[in-house]
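Trainee: got a sequence here, can you model it:
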Amino acid sequence: MVFNPNDPKYKSCCCGCHVTICARVLMVLSIVGFALQTLKALGTPGGVPLLSLIIPVIGLVVGSIGVFNEKRTPLLIYIILQIAGTVLSIIAVPIVLSSPEFDTREVRDMKVPVGIIIVAFIAVISFFVIKAFWNLYEYLKDRDEGDQLPVHYEHN
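Mentor: Below you'll find the model as predicted:
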């Protein structure tokens, strides 16, 4: 099988950019989002236990290695962590909404609709993000297993 990195199947579904670019942009957004959330949490009373940052930091480092160095194994580990995180987030929403600490008069009647909207939003966004990283994984797999197209240099 001859590998063609410019094959249309390696274009992102959302904007038409190459899967490598799409995954890099999403990884940068993930890192920036994590940094902003961490800074916000550190600024709140009680802060955030530093131990709770270990798994997300490891995940982002592994994901960055997979995306920016184009390595399949770290990328696959990151995809698995993303799926696990999404499942845990979806499970956490109903638990948080049903806890007595969350029970305020303003949201008491809105718990179910708000919960459904939050879970649906998490699921849809996560699906597209995970799909983008999976597309990069498929690209890397095809590249590693395929024959390279010969490079033709044109001299003017």
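
Trainee: make it CA atoms for all contacts and neighbour counts henceforth
Mentor: Noted.

Trainee: need the helices for the chain, in chain order.
Mentor: 19-42, 54-68, 72-98, 111-145 (DSSP state H).

Trainee: tell me the buried residues in the longest one?
Mentor: When you say that, I think you mean helix 111-145. 111, 115, 119, 122, 126, 129-140, 142-143 (16 or more other CA atoms under 10 Å).

Trainee: quick revisit: Asp7 is nearest to which of the helices of the chain?
Mentor: Distance to Asp7, taken as CA to CA, is lowest for helix 111-145 among those, at 9.8 Å.

Trainee: what's that closest one packed up against?
Mentor: On a contact count with 3 or more CA pairs under 8 Å, 6 or more residues apart in numbering; DSSP states H and E, helix 111-145 meets helix 19-42, helix 72-98.

Trainee: surely Leu136 touches Thr20?
Mentor: Yes. Using CA atoms under 8 Å, Leu136 makes contact with Thr20 at a distance of 6.0 Å.

Trainee: what is in contact with these two at once?
Mentor: Val67 (CA atoms under 8 Å, 6 or more residues apart in numbering).

Trainee: who's in contact with the residue positioned nearest the centre of the chain?
Mentor: Most central in the chain under CA atoms, centre = their mean is Val129, positioned 4.9 Å from the mean C-alpha point. Under the criterion of CA under 8 Å, 6+ apart, the contact list for Val129 reads Leu26.

Trainee: distance check, it against Leu81.
Mentor: 12 Å (CA to CA, to the nearest Å).

Trainee: sequence B follows; please return its structure for comparison with A:
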Amino acid sequence: MEDQIFNPEEPKYKCCCGCCHVTTGTKIISIISLIGVLLAIVPFVGLHPTPQLIGLGIALFFIAIFTFITPFIAIKHNNPNWLIPFLVLTAISLIYVIVRNGLGILDFISNPEVPQTWPLESEHETRRALVIAVFAIKAIFGIALHLWYYFIVFRCYQYLSLKRKAEILPMNP
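Mentor: Predicted coordinates for the structure are as follows:
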């Protein structure tokens, strides 16, 4: 069996078309995800200020903070296990996006009325097809983005695992 040498600059550890390392990409994804979650939680709780929703918003806020800080801990301490909460949350988010978009498209298909708010001056069936196409493109874009996030963070997990293993193994002369 041939010995493998760990090379942290190997191209498979690059992301964003080779522009940055997976550790940098993971940090950027964590920051973007945290901002996105906060932008979703704060207005929702602000629009519905009941004690139950405020409590839920605070709980989700702390879960988001914990989950999106763990990649920074993983990278700083070279411990890939800290990436697991983020990977799990990203997988759950991916499933949610698939189900939400799929149900949205099915709901629209089953509803015979096309929303009048769409400023489309064409036949009824053409408008329905166009609206379904827009929903499908939105769904595909959302799913692709979540998959891309997941694979960057998973590649960072692999990188940290191999880096940790390389640090533990003795060096051959």
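
Trainee: counterpart of the residue nearest to the centre of the first structure in the second structure?
Mentor: Aligned by TM-score structural alignment, Val129 of the first structure pairs with Tyr149 of the second structure.

Trainee: and if you look at Tyr78 of the first structure?
Mentor: By TM-score structural alignment, Tyr78 of the first structure lines up with Phe86 in the second structure.

Trainee: ok, the nearest residue to that match once chain neighbours are set aside - contacts?
Mentor: Nearest residue to Phe86 of the second structure in three dimensions, chain neighbours excluded: Thr67, at 5.5 Å (CA to CA, 6 or more residues apart in numbering). By CA under 8 Å, 6+ apart, Thr67 of the second structure lies in contact with Pro85, Phe86, Leu89.

Trainee: my guess is the match of Tyr78 of the first structure contacts Thr70. True?
Mentor: Yes. Phe86 of the second structure is within contact range of Thr70, at 7.2 Å (criterion: CA under 8 Å).

Trainee: more crowded one of these two?
Mentor: The residue with more neighbours, out of Phe86 of the second structure and Thr70, is Phe86; 23 against 20, by other CA atoms under 10 Å.

Trainee: the residue lying closest to Leu81 of the first structure once chain neighbours are set aside: how many residues sit nearby?
Mentor: Sequence neighbours aside, Gly59 is the residue nearest to Leu81 of the first structure in space, at 7.0 Å (criterion: CA to CA, 6+ apart). Counted with other CA under 10 Å, the neighbours of Gly59 of the first structure add up to 19.

Trainee: same check on Lys12 of the second structure?
Mentor: So Lys12 of the second structure, with other CA under 10 Å, has 12 neighbours.

Trainee: how close does the counterpart of it in the first structure sit to Gly85 of the first structure?
Mentor: Per TM-score structural alignment, the equivalent position to Lys12 of the second structure in the first structure is Lys9. As defined by CA to CA, Lys9 of the first structure lies at a distance of 28 Å from Gly85 of the first structure.

Trainee: what's the answer for Val67 of the first structure, then?
Mentor: Following CA to CA, the distance that separates Val67 of the first structure from Gly85 of the first structure is 18 Å.

Trainee: returning to what we had before: adding distance to Val2 of the first structure, write the helices of the first structure out as JSON lines.
Mentor: Formatted as JSON lines, the helices of the first structure follow (distance: least, CA to CA, whole Å):
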{"stretch": "helix 19-42", "distance to Val2 of the first structure": "18"}
{"stretch": "helix 54-68", "distance to Val2 of the first structure": "23"}
{"stretch": "helix 72-98", "distance to Val2 of the first structure": "19"}
{"stretch": "helix 111-145", "distance to Val2 of the first structure": "9"}
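
Trainee: so which of these is nearest Met1 of the first structure?
Mentor: Short answer: helix 111-145, nearest of the helices of the first structure by CA to CA, at 8.2 Å.

Trainee: how big's the offset between the closest one and the second structure?
Mentor: With mean CA distance after the TM-score superposition for the first structure, helix 111-145 of the first structure departs from the second structure by a mean of 1.1 Å once superposed.

Trainee: same deal with stretch 28-38 of the first structure?
Mentor: With mean CA distance after the TM-score superposition for the first structure, stretch 28-38 of the first structure averages 1.5 Å from its match.

Trainee: that stretch aligns to what range in the second structure?
Mentor: Going by TM-score structural alignment: stretch 28-38 of the first structure matches residues 31-41.

Trainee: any idea how far the alignment partner in the first structure of Ile69 of the second structure lies from Phe133 of the first structure?
Mentor: In the first structure, the residue matched to Ile69 of the second structure (TM-score structural alignment) is Ser64. According to CA to CA, Ser64 of the first structure and Phe133 of the first structure sit 11 Å apart.
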